[in-house]
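All I have is the shape, not the residue letters:
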């Protein structure tokens, strides 16, 4: 009965795009809320042609709600202590303790960002009888912001304060402001906009300059009135080390109280009422949602930062580990092995391979090791069978079967093979003359059940070909050496791999229930106790996908099949011997670097790209260059080991920007497809033929028919 293959889910693209867009929005919110806070140094004052003299010479509280703005000052011998930039979990409670000790009330101008982070402190400020004011959300200089940004800053802070304390204050202190006399035209326009919104602006008469940390004595001197006129005094309870502020308050308050000064909030000192309005239900709900979004943005930004750091640490560790394992593999690899003299069967599964099958067979017949070639035509609908029929000889056999898939074709070839050692080669692969001889040498060790060859990209002409060439050289020459040293090889590639026939048959043949039959078979052999090794001199040239669409289909199948194989062999983590090494070394490494990190990578990349448009761009650019170096160093080593020209590595930077993202999305799609329980059909690539490749010629190349011994039973 033919089983219906479920189509891969399509909604996951919408889900991924939605999640990515949501992530970017949260990063934008985080950048806006927390990215503008700088030191409190006052910017240079510009022209003040439009500032009325009654304002510049008046008091610190400015009422610009009407067409005739007025400036009000505290009553004589009255001081309004004000604190900016809070709340802060360390310094706000310390300030509150001093004020409570001397029974002084003050006004705290809170930023929306910190109010969202510490709503309990806002409630404590109000519970202690103090007054709160609006100090914008992200502490920008309102002289540099337009009406829209200013309005958003103030309303966002209203929402944060409504969530924290259930009130909406009308008092506003613009960040980086000073006294009325310092107002310039740009700041005056910001004050007028604030007044038009029904709010009161509070500047300062005296600036303690505690943000400079000039010393406790200087802070006290700066905050002490020179005459008996009332004053609004500027302090800070956040934004840095405020120990000098706390110490100055301990000296200033009792000294002025002893001189008959009275302390009050801004509204109490000036004599205005209604500065705090209760927030209605809608504002409270909106404030709760907004604060949740702000906190979520912090969590996302923090998580992505941690992930970026962790990825950097893992990348360094991986590079060191891989290069160390490569050095061990090069040093450990025997220079001479006992040669394998018997003939070898080469199985070529073929489905619509007319573009390259003749080149494949010709390269096999040029082998320096005696071979018999079995081509299994898996129901091709093109001229594959006709081409092979013309090449049939005592060394080339053709078996035709109905289309059943690559794994079934390989099993057919195994059943027909008459030798113990078999080499499996894709129908689009061309082998060097010495490849078969090299790949069977490790079988001199009776514990070896399979050998991975070294597949190279033949069609390297275009940019896509160069990127795949880089990937193949680095992957085969470093990762496979590492797997070999760790005795946990996850895959003998279908392009070129050698096997003990009896080992494969004892494992049930080539698996037909996964799309990555090569990975599935390799894991099964290791779990059965066989060693799987890598032979870098067994070189095969393969045709890589020539279009992005074909590449996507190939890697989608590979990744999905790998996930199938990992799940199928998950119990290897509990086993001993080679199976246990696969389960506790190979599978975790595979899942970490080929599944988990790629799934999270699009979000990290989104954060990095977004960060390039913020003040953090130098750090992120340096981080990206650092990652590029981590790719270049192993690349140079791999290319040198493989005796490849280094010129293609010039395309490595572009590969990191484009190709890597494509591979990440392939992994995401594969994981979602696997989780959804869908099954993929076999994706057949369109072959164009790889053309001539540098196949090495050897003096011992076989040109005469080689007798193949009769097949023995098993």
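Here it is on my side, so go on. Just so you know, these numbers come straight off a predicted model, no measurement behind them.

From now on I want contacts and neighbour counts done on CA atoms only, so please keep to that.
Fine.

There's contact between residue 388 and residue 395 in this structure, I believe.
No - look at residue 388 against residue 395 with CA atoms under 8 Å: they stay out of range, at 12.0 Å.

Common neighbours of these two, please.
Common neighbours of residue 388 and residue 395, using CA atoms under 8 Å, 6 or more residues apart in numbering, do not exist here.

pretty sure residue 92 is touching residue 86, no?
Yes - with contact defined as CA under 8 Å, residue 92 reaches residue 86; the gap is 6.9 Å.

Tell me which helix or strand the residue nearest to residue 297 when sequence neighbours are not counted sits in.
Ranked by CA to CA, 6 or more residues apart in numbering and with sequence neighbours excluded, the top spatial neighbour of residue 297 is residue 26, at 4.7 Å. For residue 26, the element it lies in under DSSP states H and E is helix 11-34.

same check, this time on residue 541
Assessed by DSSP H and E, residue 541 sits inside strand 531-542.

Remind me what the next helix or strand after that strand packs against, helices and strands.
For strand 531-542, the following helix or strand on the C-terminal side (DSSP H and E) is helix 548-568. When contacts are defined as 3 or more CA pairs under 8 Å, 6 or more residues apart in numbering; DSSP states H and E, helix 548-568 sits against helix 517-527, helix 660-676.

and if we set it to 10 Å?
helix 463-474, helix 517-527, helix 587-591, helix 660-676 (3 or more CA pairs under 10 Å, 6 or more residues apart in numbering; DSSP states H and E).

so which of these gets nearest residue 290?
helix 660-676 (30.5 Å; CA to CA).

Show me where the stretch 601-714 of the chain has its helices.
617-641, 652-654, 660-676 (DSSP state H, counting those that start in this stretch).

Now tell me what touches the second one from outside.
The set of residues that contact helix 652-654 without belonging to it, under CA atoms under 10 Å, 6 or more residues apart in numbering, is 463, 466-467, 470-471, 624-625, 627-629, 631-632, 635, 659-660.

Narrow those to just the buried residues.
Among those, those buried by neighbour count (16 or more other CA atoms under 10 Å) are 466, 467, 470, 471, 624, 627, 631, 632, 635, 659, 660.

pretty sure the fourth one is touching residue 544, no?
What that stands for is residue 471. No - the pair residue 471 / residue 544 is not scored as a contact, 11.2 Å apart, by CA atoms under 10 Å.

hmm, back to that, residues in contact with the residue nearest to residue 297?
With contact taken as CA under 10 Å, 6+ apart, residue 26 is in contact with 20, 32, 293, 294, 295, 296, 297, 298, 299, 300, 301, 607.

try this one side by side with the last:
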């Protein structure tokens, strides 16, 4: 199968250089490497101009719109591969990354997506831990990630993580990453909408802990600065998750999700219980996080209730 590797990048040229070196070392080489670069990113354009043109089959794709969704769609639109493998510029895939990904598609024609573990590095520290529960969506709408902690055998999941994911081209031929996702950079949870759309259409999503990338958590240049609270980023993250779930849950599950989201929530999308839990220690910050979460939930509800059902349109084409 022909494999296209897709890398969206922005102002992280050193990270990108490490990623490209890792791709040069693949046991199963990529047939093409698509590097999607913002038109204003002079740092990255300079790096690409200095690369050995024979080291990798690189094609550059220029975008003028900020955000990973626009970059992903621009790359998918021109990709030639039967498999589109996706990683971040701050990740370094292991040498058997593409080989293991391809094996799953060859083994089962119903597999629409394959992903794996991202070993997360905070500076010089590697995040340790193990989890057998990875990429699951509970019946009431709580999404469980843990992709960086997965152990065990390859298995079907509900959600793949963008930094270590791939899709069969025929499965996403009529689907785009949802351009309603909010944010000007990472647009957290952008992959959730796509994965749930594929599951509804009957495709299998496989998570294999043996498919590994090292994820070095590079600097972000948008409102979302990872571990630094920003009300806009917090609200955007909650909006993206909520809109995805409202579109794909059944009416009963959607009602349960709404009740749970408002009353309980999670560390990343606060409900009332989370507010009361952290109010004694975080005080004013706790109120800010709760308000940002509620704002994101409400904005997503307005978008969904206004009748924009892009996922239903996609499903009709599958």
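Looks like it arrived, so ask away. For clarity, every value in this text was computed on a predicted model and none was experimentally measured.

Need the TM-score between these chains.
Scored by TM-score structural alignment, normalised by the length of the second structure, the superposition of the two chains gives a TM-score of 0.69; 265 aligned residues with a CA RMSD of 3.8 Å.

Over which residues of the second structure does the helix holding residue 26 of the first structure lie when aligned?
Using TM-score structural alignment, helix 11-34 of the first structure corresponds to no residues of the second structure.

quick one, that helix and helix 660-676 angle?
If you take axes from the mean of the first three to the mean of the last three CA atoms, to 10 degrees, helix 11-34 of the first structure sits at 120 degrees to helix 660-676.

Can you point out the buried residues in helix 11-34 of the first structure?
Those would be 16, 20, 23-24, 26-34, for helix 11-34 of the first structure by 16+ other CA under 10 Å.

Distance to residue 151 of the first structure for these - can I get that in a markdown table?
Shown next, in a markdown table, are the buried residues of helix 11-34 of the first structure (distance: CA to CA, whole Å):
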| residue | distance to residue 151 of the first structure |
| --- | --- |
| 16 | 33 |
| 20 | 28 |
| 23 | 24 |
| 24 | 23 |
| 26 | 20 |
| 27 | 21 |
| 28 | 18 |
| 29 | 16 |
| 30 | 18 |
| 31 | 17 |
| 32 | 14 |
| 33 | 14 |
| 34 | 17 |
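
which of those residues lies closest to residue 156 of the first structure?
residue 33 (9.3 Å).

ok, the closest one touching residue 160?
No - assessed by CA under 10 Å, residue 33 of the first structure is found out of contact with residue 160, at 11.4 Å.

What's the separation between residue 479 of the first structure and residue 580 of the first structure?
Per CA to CA, to the nearest Å, residue 479 of the first structure is found 19 Å from residue 580 of the first structure.

same deal with residue 677 of the first structure?
Counting by CA to CA, the gap from residue 677 of the first structure to residue 580 of the first structure is 27 Å.

More neighbours: which of these two?
residue 580 (21 against 12; other CA atoms under 10 Å).

From residue 255 of the first structure, how far off is the more buried one?
Taking CA to CA as the measure, residue 580 of the first structure and residue 255 of the first structure are separated by 77 Å.

that older thread, from the buried ones among the contacts of helix 652-654 of the first structure, which two are the most distant?
Longest span within those, CA to CA: 466 and 624, 21.2 Å.

for the first structure, longest helix please?
For the first structure, the helix with the greatest residue count under DSSP state H is helix 281-332.

what's it packed up against?
Helix 281-332 of the first structure packs on helix 11-34, helix 112-117, helix 147-165, strand 167-169, helix 480-485, helix 597-611, helix 617-641, going by 3+ CA pairs under 10 Å, 6+ apart.

Which SSE is immediately downstream of that helix?
That would be, after helix 281-332 of the first structure and using DSSP H and E, strand 344-350.

so that next one aligns onto which residues of the second structure?
Going by TM-score structural alignment, strand 344-350 of the first structure sits over residues 3-9 in the second structure.

Does residue 29 of the second structure touch residue 99 like I think?
Yes - counting by CA under 10 Å, residue 29 of the second structure sits close enough to residue 99 to count as a contact (8.3 Å).

quick one, which of the two is more surrounded?
residue 29 (21 against 15).

what's the nearest residue to the alignment partner in the first structure of the more buried one if we skip its chain neighbours?
Using TM-score structural alignment, the equivalent of residue 29 of the second structure in the first structure is residue 370. Leaving out its chain neighbours, the residue that sits closest to residue 370 of the first structure by CA to CA, 6+ apart is residue 343, at 4.8 Å.

quick one: that neighbour from residue 302 of the first structure, how far?
In terms of CA to CA, residue 343 of the first structure sits 61 Å off from residue 302 of the first structure.

Would you mind telling me which of those two has more residues around it?
residue 343 (20 against 14).

is it true that that one touches residue 367?
No - with contact defined as CA under 10 Å, residue 343 of the first structure and residue 367 do not form a contacting pair (11.1 Å).

which neighbours do the two share?
residue 437.

picking up where we left off before, wait, which of the buried ones among the contacts of helix 652-654 of the first structure is closest to residue 191 of the first structure?
Of all these, residue 624 has the smallest distance to residue 191 of the first structure: 42.7 Å, by CA to CA.

What's the closest one aligned with over in the second structure?
For residue 624 of the first structure, no residue is aligned by TM-score structural alignment.

Surely residue 624 of the first structure and residue 604 touch.
No - assessed by CA under 10 Å, residue 624 of the first structure is found out of contact with residue 604, at 11.4 Å.

quick one, strands of the stretch 101-250 of the first structure?
107-110, 131-134, 167-169, 171-172, 200-202, 206-207, 231-236 (DSSP state E, counting those that start in this stretch).

In the second structure, point out the residues matching the last one.
Pointing back at strand 231-236 of the first structure there. So strand 231-236 of the first structure sits over no part of the second structure, by TM-score structural alignment.
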